[in-house]
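> quick one: sequence and predicted model below, then my questions.
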Amino acid sequence: MTTAKDLFIIAMDPQPERSVGQGDLSLALAGAELIDLIDAGTVTVAEDRIVPGEASAPQDRLLGEATALLTRESPHERIEDWLWRRGKDLSAAYQAALEEDGELTRERSGRLSFGSKRVEPADTPGRRAAAERWQEREPVLAALASAIGVEGGASDEDPGLDDDAVTAVVTSVHDAVMELEAVRQRRTIENSAFANLWRGP
């Protein structure tokens, strides 16, 4: 599977300390797609801009969609701008695709036959490959997981990324996730202030 699909499956594992937000995950998935496109030679990175190449379209449908969205005219798109544009609702697209491929199953959350269902990874070769990649702390997957707060991600002892373009993408993912968190905190403060205004002294 792709790095983005592996990341989605890893992010679904229970995290009692912190659940991964859909917005954070969507930004990281967009970064994972970009890294796979770099590895495939579909794009290169010049400073902080994404430069499409002449490589054939990826076989994976979602990576193909990402390739079709690339800005081919100069000046090319900045990595950060790509993350926000491609990342919009991307986690929902990956959930739907993985369910369609049989990588995710819906399990009822209770003994009764009715009630909400939760999605969890199915026992497939794809899931086992993602788990193996995670257990080996593959640097790209570990770095992206760390960016969205998944426990057991990159640490000071883990090997670093050895590609400048990949490092630029991971750094941009970290920055975008922090920016999103800042927006959430600002909205929380604004909503609290508005509620206090209505309550009065």
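Done, it's in.
> from here on, just use CA atoms for contacts and neighbour counts.
Fine.
> what's the longest helix in this protein?
helix 164-199 (DSSP state H).
> can you give me the helices in the protein?
In the chain, the helices defined using DSSP H lie at 3-11, 22-39, 61-68, 79-87, 90-100, 125-135, 139-147, 164-199.
> which one of these lies closest to residue 46?
Nearest to residue 46, of all those, is helix 164-199, at 8.1 Å by Cα to Cα.
> same for that closest one, what does it pack against?
Helix 164-199 sits against helix 22-39, helix 79-87, helix 139-147, with contacts defined as 3 or more Cα pairs under 8 Å, 6 or more residues apart in numbering; DSSP states H and E.
> and residue 180, which of those is closest to it?
helix 22-39 (7.5 Å).
> and the closest one, what's buried?
Residues of helix 22-39 classed as buried: 22-38 (neighbour count, 16 or more other Cα atoms under 10 Å).
> okay, angle between that helix and helix 164-199 too, please.
170 degrees (axes from the mean of the first three to the mean of the last three Cα atoms, to 10 degrees).
> how near is residue 89 to residue 71?
Note on residue 89: its distance to residue 71, by Cα to Cα, to the nearest Å, is 19 Å.
> next one: residue 5
Going from residue 5 to residue 71 by Cα to Cα gives 23 Å.
> got another one to weigh against that:
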Amino acid sequence: MTTAKDLFIIALGHPRPEQAVGQGDLSLALAGAELIDLISAEAVTVDGDHIVPGGAPTLDDRLLDEAAAQLIRQPPHERIEDWLWRRGRDLSAAYQTALLEDGALTRKRSGLLSFGSNVVEPVDTPGRREAAARWEEKEPVLVALASAAGVGGGRSEEEPGFDDEAVTTVVAAVHDAVMELEAVRQRRTIENSAFANLWRG
């Protein structure tokens, strides 16, 4: 499976009930995972903080093909952060649908991570075992993206090093985007609380 699918499977199995993974956080991390897979496939390169599309290799994954098709190919090329927000919109729901269609997920009555009224869990497939193996081996990219999304004990200040500077840039951008999203959430909470207090007063 792709890094994004592995990340989604890991996210389903690891959040604790009191520390649920946010859909927005996971969607941003999934967009980052897709970009890293596109870098590995030599479909894109990173120039500073911009995404430069390359050739059009066969990616053998519908969602990754969709991601490649959404790349902006004309200069000025898109910034990584802008890509994360644009591609990441509702991406966790898209992965849930795709994995359900592939038979990698099944619906159940209750679970750790749910989207709306849908509660799903991974099916014991070779793909799930591969994702679990990457997680157990603490594969640096998967661990870093999971950490950004709050999976496996939350976000860590110390991330593993990467051999590829482009991957380092993408992971850093994912962390920055997730922090920005959290800041927006906190601001809305404060504004809503102040509004409620105004009406009570």
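It's in. Note that this is a predicted model, so its numbers are computed, not measured.
> how about the helices and strands packed on helix 164-199 of structure 1 in JSON lines, adding distance to residue 101 of structure 1?
As requested, these are exported to JSON lines (distance: least, Cα to Cα, whole Å):
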{"stretch": "helix 22-39", "distance to residue 101 of structure 1": "18"}
{"stretch": "helix 79-87", "distance to residue 101 of structure 1": "21"}
{"stretch": "helix 139-147", "distance to residue 101 of structure 1": "21"}
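> of those helices, which is nearest residue 198 of structure 1?
helix 22-39 (30.0 Å).
> what's that closest one in contact with?
Residues from elsewhere that reach helix 22-39 of structure 1, judged by Cα atoms under 8 Å, 6 or more residues apart in numbering: 2-4, 7-8, 11, 43-45, 63, 66-67, 82-84, 86-91, 144-145, 147-148, 165-166, 169-170, 173, 176-177, 180.
> report the angle between it and helix 139-147.
Per the same axes, to 10 degrees, the angle that helix 22-39 of structure 1 makes with helix 139-147 is 160 degrees.
> against structure 2, where does helix 22-39 of structure 1 fall?
On the basis of TM-score structural alignment, helix 22-39 of structure 1 is assigned to residues 23-40 in structure 2.
> which residues does the closest residue to residue 173 of structure 2 other than its chain neighbours contact?
With Cα to Cα, 6 or more residues apart in numbering as the criterion, residue 173 of structure 2 has its nearest non-adjacent residue at 5.9 Å, and that residue is residue 81. Contact partners of residue 81 of structure 2, counting by Cα under 8 Å, 6+ apart, are 173-174, 177.
> what do you get for residue 53 of structure 1?
For residue 53 of structure 1, the contact set (Cα under 8 Å, 6+ apart) comprises 41-44.
> can you show me which of those carry over to structure 2?
Of the contacts of residue 53 of structure 1, the ones still in contact in structure 2 (both residues aligned by TM-score structural alignment, their matches' Cα atoms under 8 Å) are 41-44.
> could you give me the ChimeraX syntax to select whichever of these are buried?
Restricted to buried positions by 16+ other Cα under 10 Å, the ChimeraX selection for these reads:
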select :42,43,44
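> out of the kept ones among the contacts of residue 53 of structure 1, which are inside strands?
43-44 (DSSP state E).
> returning to that earlier point: average distance between the match of helix 22-39 of structure 1 and structure 1?
With mean Cα distance after the TM-score superposition for structure 1, stretch 23-40 of structure 2 departs from structure 1 by a mean of 0.2 Å once superposed.
> neighbours around residue 148 of structure 1, how many?
Residue 148 of structure 1: 25 surrounding residues under other Cα atoms under 10 Å.
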